[in-house]
Every structure is written in structure tokens, then in C-alpha cells.
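Engineer: predicted coordinates and the sequence they were generated for:
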Amino acid sequence: MTKKAKLSRRGFLQTSAAATAAGVAFPTIIPRSALAQGDRPGANDRIGVAGIGVGRQGSGVFRGACNDPRTQVICVCDVNRPRGESIAKANGAKEVYQDYRRVLDRSDVDAVTTATPEHWRANICISAALAGKNVYAEKPMTLTIPEGRLMVKAARRTGIAFQVGSQQRSQRENYIGCEFIRNGGLGEIKEVFAANYESPWLCELPEEPVPAGLDWEMWCGPTELVPYNKELYVPRGNPGWLSFRPYSGGEMTGWGTHGFDQIQWALGLDSTGPTEILVDGSALELPTYRKPESLDRGNKICSEPRLSYRYANGITVTLDDKANRGGGIFVGEKGKMEVFRGALGSNPPEMAKELLEKSSRKNQSHVGNWLDCCISGERPIADVELGHRSATVCHLLNLGRLLGRNLKWDPDAEQFLDDAEANSMLTREIRKGYEWPKV
């Protein structure tokens, strides 16, 4: 917080007691959030914000937080120092770091936005939560399922507001459509369709000179230290880290987290997950890119075998080419509805049209909702548990494609049933010195 005087819980109680003795009335009910986190910003405080990872996506999220009148811009962190300096200057931040731990050490930072590559997400988010910093993390929230559970655990332990960047939950059309389906507007759901998202593949790109000001060792972080190549460093290029293991889950997590998040939300199943992964074909043989090239070859190979998954209630979601990326098609007793980014369609057409005409709901600020919760102690609309569950669907599908066989999943225990090989693939190797913090 940026008040000149910041009261600790003990100081608050002492001040309250002294004031009461002097005849000044104070409320006798202390909010749960004040007890859980003494430094939570109050209604009249400004929230000290920092941006960790401020590239293409991260700079936009950070800017959204900086532009809110309730915030005070503190600092920026990016492994690319020139980029960090540029974003800091544009948003009024005075300090620039290349090591996120320097940010988390600051007592004037109340909240962080982070949009690093996926292989860094767990370390930063768990550390931030344990340091008592509120977190806005871009989707996909995780690279593996166990690290997602640790992120939830860390957030719950410290009581911070943890928002995942599944911003479609804040969009008008998505909210209205998912609520309608969840409340039985389509009747019993017969089947659901999602886009067929590509899984990631391998890379052994040739070494290039590391640009001045880029800490490549830090960029690699928890993964193996490999030679720099600009087509690995960029998120989407020829082809970019988003298509490569072990940095990402490919478009299965890149776009899939949006789509499966909407499906889980609409079905009222976003605090659980599938019980079966169904695979139609043989195991994926991962291609390796040894030089920069377009996405075409990798996408063609890594969109097979075809997949579907089933929930305990019998609803099956099929990945095919019918649905738009980032959404789903729901087929029910009373018609069909498609929900995707900022759009709602139906058959019969008047169903969606009437829904939108009758609703007074407007688009909401996803970052604004997070900042609301930083102050109130409420859970945001895309809370960490929901983000974890949506990302889990993506990871399960990627594993099914790699193994080339049907899998049975326990969404409560977060383990495969009677499948030691599949369970051994739930985690990933972490480079020494970059282990996850203990929660």
C-alpha cells in the first residue's frame, strides 16, 4: 500500500483500543480478510502493483492494472531489460528488475500481474502467493497438474486474490450464454463439441547470439539451459515457444484453456473435471524442429489422434473442427448454442437473440474484478481453482494424445486410475536451483 502510515493488525487493534477508551467509536467486527492478511489494501488505499513478464500479453494486462485509479505503479520485471525499461517508462514505474524475487521482496508491492511463458508460471505464482501478493496470472495457469494444485494451496493459505486471465468469463455474451446453459435453458445436454487444439512438439534450434540486455539463463529458468534462438524466444513466430515442449502445452493450453473453461462453466462442472479421456488413434510421435519453419508441419502432426472426454454424469465433449477456438457448441433437448469469444449463437437463432436483448449485463473489466477482490477479499470470477481445473483438462488431453490410449481420471485425487505410466508423466523435470517453493 502507498499510504504514509500502514497499520499492522496489531497496530490496528492497539489504535482501536486506544480510540475506544477515548470515546471514539469503531466497528467491533473485523473482516476475515483483515485477520487473514493484515496488509490487504482498504477502500481508501492505493494498491501497489508490479508487472512480472511484460511482453505482448503481459504488457497489456499490466497496463490495465496501471490505468485503474485505485493502483499505484511500483515496478516492472522482465528478463529482457530493454523491454522492461520501455514498459516501465510507458506506465510510470520507477524500478526495473530482471529477477522476479526482487519484486516479491518489496513491501510496497501488494499485487502482481504475470504473463511469462508457461514453464515459469508456477514458480512465480506460488512465490508471490506465499509472499502475500495478490496475483493476476495469464492463462494457461500451469504447465502440469501438480503445480496447479500447489498454486491453489498457496493462494488459499495466504488468502490472496488470484485471478486467472480467462477473460471470457467477464464478457457479456459468454456470461449470458454459459449461465443460460447451466440453468437448464437447453434442457438436458446431449453432447458438446470443442475445437481440435494442437499439442506441442520438440525443438533443437541452432544457436544464435543472445541480444544485449536479455538474461537467457533466467528465461530458461526451470527448464534445461539450451542455446538461444529468436524463434524459441518469441511466443508465436516460426513457430515460437508456445508450440514447443517443455515450455508450453501448445495450442491445447494456449487456446484450449479458454474453450474448456467455457465448457466447464456452462456445464456447472468447473470445480471438478472429466473422468475419462478417449483417444481415437495411435500415440502421437512428436516431430522435432531443427530450424525455423512455419507451424504447418507441427500443427498437422500434433492435431492427431482425435480426442474426446467424458464427465461422471455421462456428458461427452468431442474435439473436432465444428467449434470455434475458445468456446464450445452445446447440443441440448431444446436446441443448440455456441459460446465463444464475445459471441453467442443458437439454433433456433431467436434463442440467443432474445437472451441478449433481454439481459442488462454489460462487459466487465477482468482486471477490475481482480482489483475489487484485492480490496474486498472475495474470490475473483476466474479464481485460481477454476483456472487450475480448466488447465487440467488440457493437460489430460495432451497426455492422452502422447500415450495413444484411453485414460481413467479421478478428478478428486487428481490421479489416473491403475496407470502408473500415465501418473509418472504428470510432473516435469525441474532444473536444480529452480524448484517449486514448498507450500
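Structural biologist: Okay, I see it.

Engineer: could you use CA atoms for every contact and neighbour count after this?
Structural biologist: Will do.

Engineer: so what's the gap between the host helix or strand of A128 and the chain middle?
Structural biologist: A128 belongs to helix 118-130 when elements are defined using DSSP states H and E. Here the centre of helix 118-130 is set off from its chain's centre by 11 Å, with C-alpha atoms, centre = their mean, to the nearest Å.

Engineer: ditto for stretch 415-430
Structural biologist: On C-alpha atoms, centre = their mean, the centre of stretch 415-430 falls 22 Å from that of its chain.

Engineer: check it against this one:
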Amino acid sequence: MKENSTSGMNRRNFLELSAIGLTGLTILPSWTMSDGTRIAPSDRVVMGFIGLGQQGINDFGSFSSVPGVQIAACCDVDSMKQKRFKKRVEAWQASKSIAGRCDMYEQYEELLERTDIDAVEVCSPDHWHALMTIHACQAKKDVYVQKPLSFTITESLQMVKVAKANKRVVQVGTQQRSSKEFQKAIELVQAGAIGHIEKIYAKVGDPPKPLDLPEMAIPGNLNFNLWMGPLNDPNIHYHPDLCPPISLEPEEREKLWGAWRWYRETGNGFTADWGAHMFDIAQAAIGMDGSGPALITPKGYKDQPYLTFKYLTGVEMTEQPYLEDMPNAQGIKFIGTKGWIEVARGYLACSDASLVPAELAGRRPKNLTPEERKKMFEEMQKSAAKGSGSFEISSPHMQNFIDSVRSRNNPIAPIEVGCSTAITCCLGNMATELQRPVKWNPATLSFGDDKEAAAHRLYHYDYRNPYSLYK
């Protein structure tokens, strides 16, 4: 197992020891667009990327389309992914007549010490989101952090506290908030277009399962000890599915998304992976941003057919298919006293068709077989590897973040919203694991006298030494 002398330091200790070598860093030169348009220094936003896997590569594609963004540095525990990212960034810089530079780091604390960096993207596995975001805020960087906001409820609450204390702009990567079909669905629900909302179907997928991957030898380009970071579980070991490998010559992307998200020891399953999107939109529409459900009942409890969230307003949200003939398609159906609304990526429909603008209607999702999904994924990989496409383009969401960095106004998906959504996802998994209903007070952020729920690992867990959530 590869060790690193500073992998366990908290940021405060690191800052006391890390001044060496940092004085030679310089600010990137002025940016002139290829068409001759010059971006004013006051409008340029210099970024660093932490986490350079598939999502990091995709997000670079989106951020690079935002005028005035410069990318100065990157960080990952896999040295090959560092080199891949640097190569792509410097090719993009050359195409924009920007002086080529993208410094590489294994330790994210070193990147945060850069005085020329205004903002960072945190695109690491979920168990690192809290510490990286907290330390970035303490370093006075604004943050774009991928969803879900955190691995546990306590982490989310601490992230909000630190972001506020340091007056940082934090955007959560729930890019559906910036998509017009979802914005329209929220608008229609809140305008009462389908009457009073009674039920919501939000299909996201299965909860996580126990880690069942065999242990394998750690490749030399990967610091797996640093990848583990604060995770505190002796059953976690290296397997390539957790950290999908790549090649550089020839360049080949990851063949799957990091499987850490599907296991209890390292992630929160589809409940959080897609719940961070669909539960997020559902709560936004019914006015529950910053709040959450009061009663969470797991699937199978007294013949309960679906994981169910009940809000104090009486609205009930169930994790069930929103399209009867497409049980695995992720999306949302709002059911009101006067009709219904269905929404998914690239699709919006309503019982009153006149309420849906033609340009937002899109196409009804296809019920792809597993083989068809695999083929589609492979084609997207080939396209993205050639630089002609991406798995997920979120440019409007990135533009909103950069606009907020400049204006100091709240972004469309601020950290408080990401916190309430992450809490909802964690509560769903807690009820599932406890195999009974869980009561939550969204006002006091507590479980009342339910000591078992308050002691659950998804509320709070002790980090591996020497990591700490509060330093």
C-alpha cells in the first residue's frame, strides 16, 4: 500500500508546513479569446480541479466553455489521471491562445495554497467532499462540489457552517436546477397548474449493497491510501472497479463509473447518486428547499411497496417508477388534484399539454435493455475520448456558478439546498438499513428520542486517524 507523508494532515497543520516552494508560483497571463476579445482581469476566474475521473473530465468540458475561466492546476491520487487532465487542459488553452499551464498535484492542500486560484471544483468520491470543500472554504476559495453534497448528515451540516463563516460561494453539481425542462416543471407546480400536490413519484434506483469486490494489487500510479482518506472501515480494499483505470498511450477512458458509489462502505447507492437529482427537484417544487421529510418508511416495512418520504405538508414522495411501462427510467411525476406533470432529462409532459412549450417537451425516454444501455455508454466513451462529446454537459450550471463567483450572489444550487437534499438521501438509506420507519425533525435537524438513528453511521461516523471533520 502506497503511503504519503502528508496524506493524513489536517489543513491547519499543512499550512504551517507547506510554505516551501510556493513563493515561485505565478499568476496566469491575461486571457485573449481566439477572436481577439480580451477578458478583463476583474472578470477572469482561475480554477483548480480536485478529482480527475470521468466526471472531472466532463466538468472540465463544461467549464471550458464559460468565458473568462482559466484552469491553472489539477489534483488526483492517480498520476495517470493527472497527466490526462493536464494534456487536455493545455490543448484547450492552446486553442484559445491562452498560455499553456496546468500544474499537477497529488495533495489537494497544495493546490488550495495557490494564491492565484479563485475557485475549485471538488469532483472526488463522496467520502472526500466534506473535507475538501471545508478546507477550500477555509482557504478562501469558492467551490463547485459534485453531488451528493456529502456522505453523512453531519458532514453536510458542517460544510454549510464553514461555507457561511468564510462567506464562500458554493454551488452543488445538481445541474438539473439549471435545465429548462426542470425549471418549467417547478414553475408549473408552484403556480398551482395541476392543483394541490398530493403525491410525487421519484424514480432513482436501489440503495447501496455491502462491498463484495475481491482485493487486488494496487497499481503503482495510484495512492490508494490517500484515496481512502477519512474512510474508517477495515473491510475496504483496492479493486479496480472502485478506482477505474485508464491508459494514456493510446488514450482510453474508464470503462465504468467508479463503483464506490454502489457500496455501503464507500457510497450511498442510487439513493444518493440519482436521489441528489430527482429528490432535489421534487423538494424544490414543493417548497422544501432547506427542509426535508418528517417520516421515512422503507420498502418492505409492513408490505410498504416503495421507499416513502412524508412531509409535514402531507405530501408523500415515493421512490417508484414515474412511467408505468419504464420501471428503470429515472424521472419524476407530480400528481395533483387537477392533473399531473412528468419530467426527466430532455422530457416534459403534462396532463394539460397546452402548458408545456413545444421546445421543452422533448422525447419520451426509451426503455433501454441492459445491452442497449451498455452500447450507448460505449459510444459516448468513444465520442468523449475524441473530444467530440461528453457524458454530461452542464455548461449553464457552470456559467451560473461563475456568475455567482463574480457577483457574490447565491448560485442556483447553493450549499444549503445541497445539504437538505443530501440529508433526504441519507435518511432514505438509514430507514432501509434499520428496516423500520425513521422520524426526522427538519426544523431541529434531529431524531428526537430515536437513539439508534442518531447513532447511525450515515448521521455521523468517526474518521480514520488522523483526519477530522472539525479542524
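Structural biologist: It's in. Worth saying up front: this structure is predicted, and the values here are computed from it rather than measured.

Engineer: neighbours of the aligned partner of D419 of structure 1 in structure 2, just the number please.
Structural biologist: Per TM-score structural alignment, the equivalent position to D419 of structure 1 in structure 2 is D450. By other C-alpha atoms under 10 Å, the residues close to D450 of structure 2 number 12.

Engineer: what do you get for the one 5 residues further on?
Structural biologist: For A455 of structure 2, the number of neighbouring residues by other C-alpha under 10 Å comes to 11.

Engineer: could you check how far it is from P437 of structure 2?
Structural biologist: To P437 of structure 2, A455 of structure 2 is 15 Å away according to C-alpha to C-alpha, to the nearest Å.

Engineer: before we move on, what about V120 of structure 2?
Structural biologist: Distance of V120 of structure 2 to P437 of structure 2, given as C-alpha to C-alpha: 39 Å.

Engineer: which one's more surrounded, these two?
Structural biologist: Between V120 of structure 2 and P437, counted using other C-alpha under 10 Å, the more crowded position is V120 (26 against 20).

Engineer: who's in contact with that one?
Structural biologist: With contact taken as C-alpha atoms under 8 Å, 6 or more residues apart in numbering, V120 of structure 2 is in contact with M47, G48, F49, I50, A136, K141, D142, V143, Y144.

Engineer: tell me which helix or strand the second one sits in.
Structural biologist: Element membership for G48 of structure 2 (DSSP H and E) is strand 45-50.

Engineer: gap between that strand and the chain center?
Structural biologist: 16 Å.

Engineer: average offset of that strand relative to structure 1?
Structural biologist: Relative to the matching residues in structure 1, strand 45-50 of structure 2 has an average distance of 0.7 Å after the fit, by mean C-alpha distance after the TM-score superposition for structure 1.

Engineer: run the angle between that strand and helix 126-138 for me.
Structural biologist: Between strand 45-50 of structure 2 and helix 126-138, the angle comes out at 150 degrees (axes from the mean of the first three to the mean of the last three C-alpha atoms, to 10 degrees).

Engineer: so strand 45-50 of structure 2 matches what in structure 1?
Structural biologist: Counting by TM-score structural alignment, strand 45-50 of structure 2 pairs with residues 47-52 of structure 1.

Engineer: next one: stretch 75-87 of structure 2
Structural biologist: Under TM-score structural alignment, the match for stretch 75-87 of structure 2 is residues 77-89.

Engineer: mind listing residues that contact that stretch?
Structural biologist: Residues contacting stretch 77-89 of structure 1 (C-alpha under 8 Å, 6+ apart): 50-55, 59, 75-76, 94-100, 103, 213-216, 218-219.

Engineer: change it to 6 Å
Structural biologist: Here stretch 77-89 of structure 1 makes contact (C-alpha atoms under 6 Å, 6 or more residues apart in numbering) with I52, G53, V76, V96, Y97, Q98, G213, L214, D215.

Engineer: next, the fourth one: secondary structure please.
Structural biologist: Using DSSP: H, G, I helix; E, B strand; the rest coil, the three-state assignment for V96 of structure 1 comes out as strand.

Engineer: alignment lookup: it to structure 2.
Structural biologist: For V96 of structure 1, the aligned position in structure 2 is occupied by M104, per TM-score structural alignment.

Engineer: wait, isn't its match in contact with I71?
Structural biologist: No - under the criterion of C-alpha atoms under 6 Å, M104 of structure 2 makes no contact with I71, lying 11.4 Å away.

Engineer: between those two, which is the more surrounded one?
Structural biologist: With neighbours defined as other C-alpha under 10 Å, M104 of structure 2 and I71 compare such that I71 has more, 26 against 22.

Engineer: can you name the residues that contact that one?
Structural biologist: If a contact means C-alpha under 6 Å, 6+ apart, then I71 of structure 2 has V46, M47, G48 as its contacts.

Engineer: one more time with 7 Å
Structural biologist: By C-alpha atoms under 7 Å, 6 or more residues apart in numbering, I71 of structure 2 lies in contact with V46, M47, G48, C102.

Engineer: now the strands for the stretch 1-150 of structure 1?
Structural biologist: With DSSP state E, counting those that start in this stretch as the criterion, the stretch 1-150 of structure 1 has strands at 47-52, 71-77, 95-97, 111-114, 134-137.

Engineer: okay, the ones you listed in a markdown table with distance to E179 of structure 1 next?
Structural biologist: Shown next, in a markdown table, are these (distance: least, C-alpha to C-alpha, whole Å):
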| stretch | distance to E179 of structure 1 |
| --- | --- |
| strand 47-52 | 32 |
| strand 71-77 | 31 |
| strand 95-97 | 42 |
| strand 111-114 | 28 |
| strand 134-137 | 24 |
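
Engineer: what residue of structure 1 takes the place of I153 of structure 2?
Structural biologist: Using TM-score structural alignment as the criterion, the counterpart of I153 of structure 2 in structure 1 is I145.

Engineer: tell me the secondary structure for the residue nearest to its match when sequence neighbours are not counted?
Structural biologist: Nearest in space to I145 of structure 1, with sequence neighbours left out and distances taken as C-alpha to C-alpha, 6 or more residues apart in numbering, is T392 at 5.7 Å. Under the three-state scheme (three-state DSSP), T392 of structure 1 adopts helix.
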